[in-house]
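In: only the shape, not the letters, is given here:
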């Protein structure tokens, strides 16, 4: 019996723990890639706030890179789970093979484009003349490791869908642990500065990719990558990309958001404001990644039971997961209220940066408690094969609300308007998602 068969029979609460807890831990660990880089660089002699701003400028590009991995990985894993739920194991293996090929192609394209257009991209994304050298030194190395990141992140979704959530967690632990050790060695031991931080990141991602490929190429694996299934089939590629489009749209909207925020902050607050946004991005990542990890486990359970037509289990899964996500987001909100100085000071202790950072972190996260529901509510539609609805709800916050709000509010209220745009978008997008989710759940028969 395949390990995935339990998705249709075991107690839902137990499945959520089994599939979501490793994903939550893994996503938190994975978040440490960028957070640890920022902590080390923000406190390194000779780098400080400028180095922190340099990574912040490159962050939207790294999000765009992740969007390729998630579009293929999440879309492929969703289709993979649906096929397993329908009992079509051979077609599931075809999805896995096509997904792997797409990941290799996507990583290669990103590597080539990044090396050719690096400086123009960084300038477009808001790098000032002072910050550009820091950003370029970091991102040039990151682009060389594009294949590592895309492949490891994408296949990790398949690993979880194949009933191996613990192995998926171990993969992320291996990568993040390697990154932390190499960061300390390269930045402080070998004095390689911001280039050392980037090198540590891509070597860690290479280690993760090697580990996960060992599983999928092993003859004892219940789902193996085979050459005969790697030949791209247009219809299957279309299905994978369509199901992964909401994840892609979310990441791309995050990337566009990063560009808009960085350029607006540079205009209204200078390099210090950009550095503070780097800290906010790190805190936001640590808060949201557990929710995204929970959602990954939820999607695996929901997709399988949708294929098996067990709609009662879908409703129970969503109820438990949304409750957990909301409670967690509320805890994060309380921490940003009580300890803003301590949070900012982890990354940098320059007085001007801390002073602005305290105000920024309190305002930006004002509506944080509703974000967990918004993420799960939007991705519910992706898990049941309705990517169109998922895309609209996913883009509601970043694309349709937050970016326009930043542009409009900043003209009226300057840098304060940029900060208050976030709670405005969080609250309104959660309301829109609540209405759609209510009718979506009711539409499930039985």
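Out: Nice, I can see it. Note that the structure is a prediction, hence the values are computed from the model and not measured.

In: only C-alpha atoms for contact and neighbour calcs from this point on.
Out: Noted.

In: and for residue 234, the neighbour number?
Out: Neighbour count of residue 234, defined by other Cα atoms under 10 Å: 10.

In: the closest residue to residue 77 other than its chain neighbours is in what secondary structure piece?
Out: Closest residue in space to residue 77, ignoring its immediate chain neighbours: residue 158 at 4.9 Å, by Cα to Cα, 6 or more residues apart in numbering. Assessed by DSSP states H and E, residue 158 sits inside helix 146-161.

In: ok, and what's touching that helix?
Out: Helix 146-161 has contacts (Cα atoms under 8 Å, 6 or more residues apart in numbering) with 4, 19, 65-66, 68-70, 72-74, 76-78, 80-81, 96, 100, 103-104, 106-108, 110-111, 165, 167-168, 171, 202, 205-206, 208-209, 212, 296-297, 300.

In: for stretch 337-349, same thing?
Out: 38-40, 42-43, 48-49, 279, 336, 354, 357-358, 361-362.

In: weed out the non-buried ones from those residues.
Out: Neighbour-count burial (16 or more other Cα atoms under 10 Å) applied to the contacts of stretch 337-349 gives 38-40, 42-43, 48-49, 279, 336, 354, 357-358, 361-362.

In: farthest pair in those residues?
Out: Greatest spacing in the buried ones among the contacts of stretch 337-349, by Cα to Cα: 40 and 362 (23.8 Å).

In: also this one, for the comparison:
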């Protein structure tokens, strides 16, 4: 690593390298949290208004369409976090040109991937929704909703991705304003279009894409006003090295979202199949699972926001060789995520019926299933803050393979096999018990790798300090 003495004056004066870590984490985490909450709220606000305006089948339809929203998030995090991490590491090492290349190539990739997802969704809409677990009753609602929301995919991907670059450039407040503006517009338009104009699912979808397009316009404006770099035409020329770094550094966050989408699809089909064999039927488990997934999104949005808030701090300081600051930032983020996990656990265990009621009415059987699902499936929420923070930590220090591995632990390595195997022996209850078991194993695995990495950072930092003393 390059020593601090060889850094440029610009990097020596960068607040990321000397300001108090707790203050920096708060400064960057809050906009990240709001950004992630906004992404979650686009789905949750729609679900609440649809639940009251359309009913249970409308809620089930948004659950069926949810994997596509997750795919948008996966792509935007792949390109946004990938380019922001490369941006931060190059900036910390004093290479402004390569930092600008990371930003320019990232923006180009966001545009390409966004248009591609829109085209694929539009062409293969019906078979995709059926593969996602749509029943005959739910399919028309899901088609009407997704056909419109697909138009917003390019704007959502570009805006979410650019927000990561804006934060890496040291403007978290601007990023927050961009994301928050779209969410507010969506929330205002939802009741007007769904109830006032009686547009149902179409109204919810139109409100969503309107907010996304306006947020995109605000973020796009910033791309011409970076503080630490200057984008030129050359920055946007696609090259192998910067694109490769973007994919490498963004892979862990992307795979985590893809894993969530895969699990959601398998879970939808499992719930439909085994629900039909139970007293609940196929539609009740689909609707309940969708609501609980959206509620859990609020908790996970905050945790992921905290973890993403560490990215520019950890990336810059690791690039600058300031390992003590890297270690402290990670531990602060882990403590904050763990405290939040305790609060979420209490809410999920004590108030499940009240939470479900916010999304509309249903039969007593509907509420009975929801309460059991909440209390069992979310039982080990208390340790769910560890995996996102740890995965992002490894990604931010350039250890992309470990970051990818951490991102896949809960969803793919543990949860997916369990929700396939357990219901064979336990029926629909097997899906519920798969959740806490996967959560517990994931926490243990992440803990082992993290302790090893923190010891290595401490050792490197101590050796560097001893050399400096001898000199």
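Out: Structure received. Keep in mind that what you see is a predicted model, and the values were worked out from it rather than measured.

In: what range does the helix holding residue 158 of structure 1 cover in structure 2?
Out: Against structure 2, the aligned range for helix 146-161 of structure 1 is residues 153-168 (TM-score structural alignment).

In: how much does that stretch stray from structure 1?
Out: By mean Cα distance after the TM-score superposition for structure 1, the fitted stretch 153-168 of structure 2 averages 0.5 Å away from its aligned residues in structure 1.

In: buried residues, that stretch. List them.
Out: Buried positions in stretch 153-168 of structure 2, judged by neighbour count with 16+ other Cα under 10 Å: 153-168.

In: how far away from the center of its chain is the top helix by length along structure 2?
Out: If you go by DSSP state H, structure 2 has its longest helix at helix 429-470. Distance of helix 429-470 of structure 2 from its chain centroid, counting by Cα atoms, centre = their mean, to the nearest Å, is 21 Å.

In: and that helix, what does it pack onto?
Out: helix 240-276, helix 323-350, helix 364-377, helix 386-396, helix 416-426 (3 or more Cα pairs under 8 Å, 6 or more residues apart in numbering; DSSP states H and E).

In: to residue 97 of structure 2, which of those helices lies closest?
Out: Comparing those under Cα to Cα, the one sitting nearest is helix 240-276, at 11.1 Å.

In: what's the offset of stretch 230-239 of structure 1 from the middle of its chain?
Out: Counting by Cα atoms, centre = their mean, stretch 230-239 of structure 1 is centred 24 Å from the centre of its parent chain.

In: output the residue interval of structure 2 matched by that stretch.
Out: Stretch 230-239 of structure 1 corresponds to residues 236-245 of structure 2 when matched by TM-score structural alignment.

In: now do stretch 388-399 of structure 1
Out: Stretch 388-399 of structure 1 maps onto residues 401-412 of structure 2, going by TM-score structural alignment.

In: neighbouring contacts of the matching stretch?
Out: 251-253, 255-256, 259-260, 263, 387-388, 390-395, 438-439, 441-442, 446.

In: are any of those residues buried, and if so which?
Out: 251-253, 255-256, 259-260, 263, 387-388, 390-395, 438-439, 442, 446.

In: any idea how far residue 335 of structure 1 is from the residue lying closest to residue 140 of structure 1 once chain neighbours are set aside?
Out: The spatial neighbour of residue 140 of structure 1 that comes closest, neighbours along the chain excluded (Cα to Cα, 6+ apart), is residue 115 at 6.5 Å. Distance of residue 115 of structure 1 to residue 335 of structure 1, computed by Cα to Cα, to the nearest Å: 40 Å.

In: for the match of stretch 230-239 of structure 1, buried residues please.
Out: Neighbour-count burial for stretch 236-245 of structure 2, counted by 16+ other Cα under 10 Å, picks out 236, 238, 242, 243, 245.

In: same check on stretch 222-232 of structure 1?
Out: Residues 223, 224, 225, 226, 229, 230, 232 are the ones in stretch 222-232 of structure 1 that count as buried (16+ other Cα under 10 Å).

In: ditto for stretch 208-215 of structure 1
Out: By 16+ other Cα under 10 Å, the buried positions in stretch 208-215 of structure 1 come out as 208, 209, 211, 212, 213, 215.

In: so which of those residues belong to helices?
Out: Cross-referencing the buried residues of stretch 208-215 of structure 1 against helices under DSSP H gives 208, 209, 211, 212, 213, 215.

In: the second one corresponds to which position in structure 2?
Out: Taking TM-score structural alignment, the alignment pairs residue 209 of structure 1 with residue 216 from structure 2.

In: onto which residues of structure 2 does stretch 82-96 of structure 1 map?
Out: Matched against structure 2 by TM-score structural alignment, stretch 82-96 of structure 1 falls on residues 89-103.

In: so which bit of structure 2 is stretch 409-423 of structure 1 matched to?
Out: Using TM-score structural alignment, stretch 409-423 of structure 1 corresponds to residues 422-436 of structure 2.

In: what's in contact with that stretch?
Out: Outside stretch 422-436 of structure 2, the residues that touch it by Cα under 8 Å, 6+ apart are 267, 270-271, 274-275, 278, 373, 376-381, 415, 418-421.

In: since that was my last question, I'll sign off now.
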